[in-house]
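Participant: Sequence plus the predicted model coming up.
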Amino acid sequence: MNLDIDKLNVKVGFEIHQQLSTSSKLFCSCKGDGSNDEGYDFNFIRVLRPTKSELGDFDKAALFEHAKMNSIKYYSKVGYSCLVEADEEPPHEVSKDALETALLFSLALNSNIVDEIHVMRKLVIDGSNVSGFQRTMLISTGGYLDVDNFNKIGVQGICLEEDAAKLISTNPLLKEYGLDRLGIPLVEIALDPISGTPAEIVNVALTLGRLLRSSKRVTRGIGSIRQDVNISVNGGQVVEVKGVQQLSQLIKVLDYETKRQYGLIKIAEEFKNRNIDESFIGDKIEDVTSLFSNSSSKVIKKILKDLDPVINCIRLRGLRGLIGYEPVEDVRLGKELGEFVRFFGLGGVFHSDELPNYGITISDIDSLKKSVDISSDDAFIIIGGNREKINNLLEPLIKRVIQFKYGVIAETRSVTLDGTTIFSRPRPGSSRMYPETDIMPIPVDNNLLDSLKDKIPLPWNELIKGIMKKYGLNMKLSEQIFDSDYYNLFERLLISNPSISPTFVASKLTEDIVSLSRNNLDKDLLTDEMILDIFNRLDKGLIAKESIILIFEKLMKKDCLSVENAINSLNLTKLDDTDLFSTLDKLFEDNLSIIREKGPNSMGVLMGKSMAVLRGKVDGSKINDYLRQKLETFLNEGSSSSSSS
């Protein structure tokens, strides 16, 4: 379904979270790159509980997370986490490097820097912070970002905060996190809401990302920058979509969430048309476990095998046909409720608009309607699982159905790989934040700010011109290498291997890797150390230029775990001139009949057959030069012989 974004008045606000490239974490001296790939040394288990704010209130997002009742297991590696991350030691001083970077971004965005920085605790009990809170500090407010087609987009605020722990696995009973990422410095930049086409909105995120990268003080790669996107349509509430990592994913999120919110508004209109009384929704809940004790449904049988199982039926008076109503493709109340239930670790939920199905028969439905007093105008929900979990879910589930009566619910949602969104938690409230008592306020004086003015990152267009001038790249390749994850590596490679062409290096790091990635090969398997090793071998004359993409492919397929193994597997040991010329001479002799027949046009055949044997072992230009000279000599000698005769 194609929706007119202008008519829907879609508003989009960005909160960009960018990891900073620092030698240490924000509140301790542990490594700040989160690159632990060596496993973990020890682990511990915690259960997190909500606490009241200074005003005596519980944050509703924290209460929601607590209702899911997960234990959390944390894994730690020496050097990558310490007692600070384990919440067994107070935080150390704020990283000066990270603070300086946050101040630089504030200056670059013309933001008003506060006189004194106060570290705050933001309540988070989903398990991603051992302490149950995330430390954050406001650096500046106001300011603007210059973007094509928008002139100036307002900056709401810039914060410096710690990144969360890395989720390893989750199930209904246990979450597992790695602490190597917890505490890495993040800068958060929140922009004013804007309206525009998807392409224009994406360009805003791209422009801000380029500004951050131009500082050379941020990390690159998947996971290093995350965008929380606040989306609303006319007549709806603001929905926060967390964790958008790629611009291509952002376009899909905007499309999906716009359709979803429009669909929910249409569902709310149907509620209004029916004049549904809120007190009728969930006015009767009954234990119907005994009705399904002999059910042949595989899903029901699985529910009844749970620990202390129960099956409840919730009556929804006057809602017949509305749970399955689909005003926009794939937008249904039933789907929304299913997402909500699954987030509580339960999967056994059905509604009347989709039954009979799943092995639940008409006879089962008739018995249930009679037992729960369900009329022909009513809908119902069947939900089953562990009794304690079901009891914790019933009230929130009914409340959620009632909320949909009013359209879009203000909530936080997570993004999936395909750009759809799923329910995550309610939007947090003001009760979430309170002061950090272990860190003194940090004064910001003019001397510090004056010392940073020469370090403010250049605008993107000036930076691209500088790359073109310094390395001799054209504009397209300059933009590609800068926007890639490999710009810092590109500069390192040219410093350590000055004899290699910058254009060649840039094309390999952008075009070749992108081409292989499009074939579903994993570029994350190709580490910086591997790439440095490959180009060092090229600079020493140990491998040919043509071998690089072949080695990339082997490593990205995980066929080989090291550059040395990939070279040996491909038999890419570079030939010396004696072996090369001997091989080419033999190939030339074997194809004399073709050469005599085609003359100069036989060069393509000779190159094709040569590269089939020698690809990756010798530079193609060297093969081409030798064969071309040999062919010209042969043809000239043949011509001279003909003239003499």
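Facilitator: Noted; the coordinates are in hand.

Participant: make it CA atoms for all contacts and neighbour counts henceforth
Facilitator: OK.

Participant: what does the helix or strand harbouring residue 401 rub up against?
Facilitator: Residue 401 belongs to helix 387-403 when assigned by DSSP states H and E. Surrounding helix 387-403, the residues in contact under the criterion CA atoms under 8 Å, 6 or more residues apart in numbering are 67-68, 278, 281-282, 308-310, 337, 340-341, 344, 346, 383-384, 409.

Participant: cool, and stretch 208-227?
Facilitator: Contact with stretch 208-227 is made by 14-22, 101, 105, 145, 242-246, 456-460, 463, 483, 485-486, 488, as judged by CA under 8 Å, 6+ apart.

Participant: Now do the end-to-end distance for that stretch.
Facilitator: From the first residue to the last, stretch 208-227 extends over 11 Å; the measure is CA to CA, to the nearest Å.

Participant: buried set for it?
Facilitator: Using 16 or more other CA atoms under 10 Å as the test for burial, stretch 208-227 gives 208-215, 217-220, 224-227.

Participant: Which members of the contacts of helix 387-403 are classed as buried?
Facilitator: Members of these that pass the buried threshold by neighbour count (16+ other CA under 10 Å) are listed as 68, 278, 281-282, 309-310, 337, 340-341, 344, 346, 383-384, 409.

Participant: So what's the residue count around the nearest residue to residue 232 once chain neighbours are set aside?
Facilitator: Taking CA to CA, 6 or more residues apart in numbering, and ignoring the residues beside it in sequence, residue 232 has residue 238 as its nearest neighbour in space, at 4.7 Å. Using other CA atoms under 10 Å, residue 238 has 20 other residues around it.

Participant: Comparison target below:
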Amino acid sequence: MTADDYDYEALGLVAGLEIHQQLDTETKLFCACPTERREPEASSHTFTRYLHPTKSELGEIDEAALEESRVDREFEYLAYDTTCLVEADDEPPHRMDEEALSVALEIAGLLDAEPVDRAHVMRKIVVDGSNTSGFQRSSLIATNGAIETSEGPVGIEDLLLEEESAQRIEETDNGVRWSLDRLGIPLVEIGTSPDISSPEQALEAAERIGMLLRSTGTVKRGLGTIRQDVNVSIAEGARVEMKGVQSLDDIDDLVRGEVGRQVELLEIAAELESRDAAVGDPADVSELFADTDSGVIAGALSDGGSVMAVPLYGFDGLVGRELQPDRRLGTELSDHAKRHGAGGVFHTDELPAYGVTEAEVEALREAVGAGPEDAVAIVADDADTAESAIGAVAARAETAIEGVPEETRGANEDGTSRYLRPLPGAARMYPETDVPPVDPDPSEVETPELLTEKVERYQEEHGLDAGLAEQVAYGRRMPLFEHVVSEGVDPTLAAGTLESTLTELRRDDVPVGNLSEDQVAGTLALARDGDLPKGSVGDLLAAIADSPELTAEEALEREGLGGASEDEVRAAVREVVERNAEQVEEEGMAAFSGLMGEAMGALGGKADGEAVSAALREEIQQRA
């Protein structure tokens, strides 16, 4: 059965979203550092940290944090000339940024959510290195909102304002390297109720929330500035959180994929139950592979490592069963092994292969007491890693007998997902004592115009067609469009320049990223004032992009793209008409089309067609 064949209502699909959106504020949430992103090469210095979980106020340790801490890693942080003591966790955080709070309240209004009377900052334990302090600061701002979808309303359970994590740069020999430029950027987290009952509704809800967020005009745009987490379960399955969905377009595919994975896991569990399946005890089987031709195994043994095996009684043929495209139950076992430092696992559903012979497989089965109906999984690595990893494999195999485990998974680009860690619990949250609470006041927050409303207004007020109006309203340059139009620039010219001309220049490898908003606005102002022909706007922008130190006026003078004056236009048109006087007398206004091109050519592209057209019509009418 494919995802298209599923009856989601019969399966009891329940889904919810968590939308994480960076805010485009001047400073970070708990310090005065800027929120601009930096290139890793700009780092001025580094420092390292080792993190470990702490107990909650009730003396509990969060399971997800505990598993993360079992992997001993060093975290290196790239710092910059703007990095402050708060970001390095060498100074207490400052008060919550007022601009960020105001934007969060604006978003709460768009979601019809009720602001809390008092917002307290909490610490959320995070020991994966993404925060120098070992926790993330978060504050509940509003609750009980709702959005509409074509399949019914979707509730908004909560809206939180929190600090963004550091940017993961790369794995190192000792751990992970992070960049601090992103750490502390204000972020809103929007959590929906589990009201979503189809993949299509999940996508629609995410698109609706995304539109509302962009309507504020105060959220960051671009890759990584918005992330979606999707919670999915079916009636006989379990709640699974898929994190790090980068593209809205992937959400419906991820929901379909997770439903399919849970359906397959339930069928595997039913088959395992019928076989009276069980998981045996791990055993060291290194001696069996002393003369192996497998490069992976031989490499581990030559470095003093070991080969650990676990018998999976009744699992034959099921470890290799596909759960999602190119992902099998064996892949799930491998994900857990990798979390403990191993490179992966081999299992008998895929062996002999990878240099492992049929004889070695038979010897392996005999050594752990596995028969034809059983499977065996092995891990080859250093002794400690192999022992830890095979234990994780055994634990995951145990849950396969039970059904679908609750867990946090990472979203892959192909619509599949991979195991990350257990679901976090309440034990990872406790009050932040260094930041005083604030009393949100939504009375001074204005509700912005929605992007859908802008599209309609651009059509009605500015005469843009529906497609161009939507491009402008939803585009990154919408504020610039509104600014130049308010300054008298023709809306159609402004929209075409921002959404078409700049795109065409980029495709022609013009470095449009060098253009500032002031330079673009200045170019459009020159066209508005008649100093630059509209047809030369792209040429001037290209010239400025190649010499970004120039203003629009300086580039215009250097390139000689200035427009012809009204007197020059009339003189050129009059000369064309006189040269074709006989044709004008015979054809009258019918001669217009033929003479228009000649007139434009005579002016060398230094005049707008509208001005030339008006002057030509007037001259023909006078002679006719």
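Facilitator: The structure has been received and is ready for your questions. Because the structure is predicted, anything quoted here is derived from the model rather than measured.

Participant: Of the buried residues of stretch 208-227 of the first structure, which belong to helices?
Facilitator: 208, 209, 210, 211, 212, 213, 214 (DSSP state H).

Participant: Just the closest of the residues you listed to residue 200 of the first structure, please.
Facilitator: In terms of CA to CA, no member of those lies closer to residue 200 of the first structure than residue 208, at 12.8 Å.

Participant: what's the spacing between that closest one and residue 13 of the first structure?
Facilitator: From residue 208 of the first structure to residue 13 of the first structure the distance is 13 Å (CA to CA).

Participant: and what of residue 508 of the first structure?
Facilitator: In this view, residue 508 of the first structure and residue 13 of the first structure are 36 Å apart by CA to CA.

Participant: And residue 337 of the first structure, by the same measure?
Facilitator: Here residue 337 of the first structure is placed at a distance of 26 Å from residue 13 of the first structure (CA to CA).

Participant: Same check on residue 438 of the first structure?
Facilitator: Here residue 438 of the first structure is placed at a distance of 33 Å from residue 13 of the first structure (CA to CA).

Participant: Of these two, which one has the most company?
Facilitator: Of the pair residue 438 of the first structure and residue 13, residue 13 is the one with more neighbours under other CA under 10 Å, namely 21 against 11.

Participant: For that one, give its distance to residue 228 of the first structure.
Facilitator: Remark: distance between residue 13 of the first structure and residue 228 of the first structure (CA to CA) = 8 Å.

Participant: Check the contacts of helix 387-403 of the first structure and tell me the two furthest apart.
Facilitator: Within those (distances taken as CA to CA), the two that end up farthest apart are 308 and 409, at 32.7 Å.

Participant: burial measure for residue 534 of the second structure, as a count.
Facilitator: 23.

Participant: Hmm, it is touching residue 608, no?
Facilitator: Yes: Residue 534 of the second structure is within contact range of residue 608, at 6.1 Å (criterion: CA atoms under 8 Å).

Participant: Can you tell me, leaving aside adjacent residues, what's nearest to residue 161 of the first structure?
Facilitator: Take residue 161 of the first structure and drop its neighbours on the chain: the residue closest to it by CA to CA, 6+ apart is residue 136, 4.1 Å away.

Participant: so who does that neighbour touch?
Facilitator: 119, 120, 121, 122, 159, 160, 161, 162.

Participant: what about the alignment partner in the second structure of the second one, which SS state?
Facilitator: To tie it back to what came earlier, the one meant is residue 120 of the first structure. Under the alignment defined by TM-score structural alignment, residue 120 of the first structure corresponds to residue 122 in the second structure. Taking DSSP: H, G, I helix; E, B strand; the rest coil as the rule, one finds residue 122 of the second structure in the strand state.

Participant: how much space between residue 122 of the second structure and residue 63 of the second structure?
Facilitator: As judged by CA to CA, residue 122 of the second structure and residue 63 of the second structure stand 19 Å apart.

Participant: Which secondary structure elements does the strand or helix carrying residue 548 of the first structure sit against?
Facilitator: Here residue 548 of the first structure sits within helix 547-556, counting by DSSP H and E. Packing contacts for helix 547-556 of the first structure, counted by 3 or more CA pairs under 8 Å, 6 or more residues apart in numbering; DSSP states H and E, involve helix 513-517, helix 563-570.

Participant: Can I get these in JSON lines including distance to residue 359 of the first structure?
Facilitator: Below are those laid out as JSON lines (distance: least, CA to CA, whole Å):
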{"stretch": "helix 513-517", "distance to residue 359 of the first structure": "43"}
{"stretch": "helix 563-570", "distance to residue 359 of the first structure": "53"}
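
Participant: how far does stretch 277-285 of the second structure sit from the chain's center?
Facilitator: For stretch 277-285 of the second structure, the gap between its own C-alpha mean and the chain's C-alpha mean amounts to 41 Å (CA atoms, centre = their mean, to the nearest Å).

Participant: What segments of the stretch 201-350 of the second structure are strands?
Facilitator: Counting by DSSP state E, counting those that start in this stretch, the stretch 201-350 of the second structure has strands at residues 226-233, 240-245, 278-279, 283-284, 306-313, 322-324, 327-328, 346-347.

Participant: ugh, typo on my part, it should be the stretch 351-500 of the second structure
Facilitator: With DSSP E, counting those that start in this stretch, the ranges of strands along the stretch 351-500 of the second structure come out as 375-381, 407-411, 417-421, 429-431.

Participant: Tell me which of these sits most buried.
Facilitator: For the strands of the stretch 351-500 of the second structure, the largest average neighbour count (mean count of other CA atoms under 10 Å) is found in strand 375-381, namely a mean of 26.
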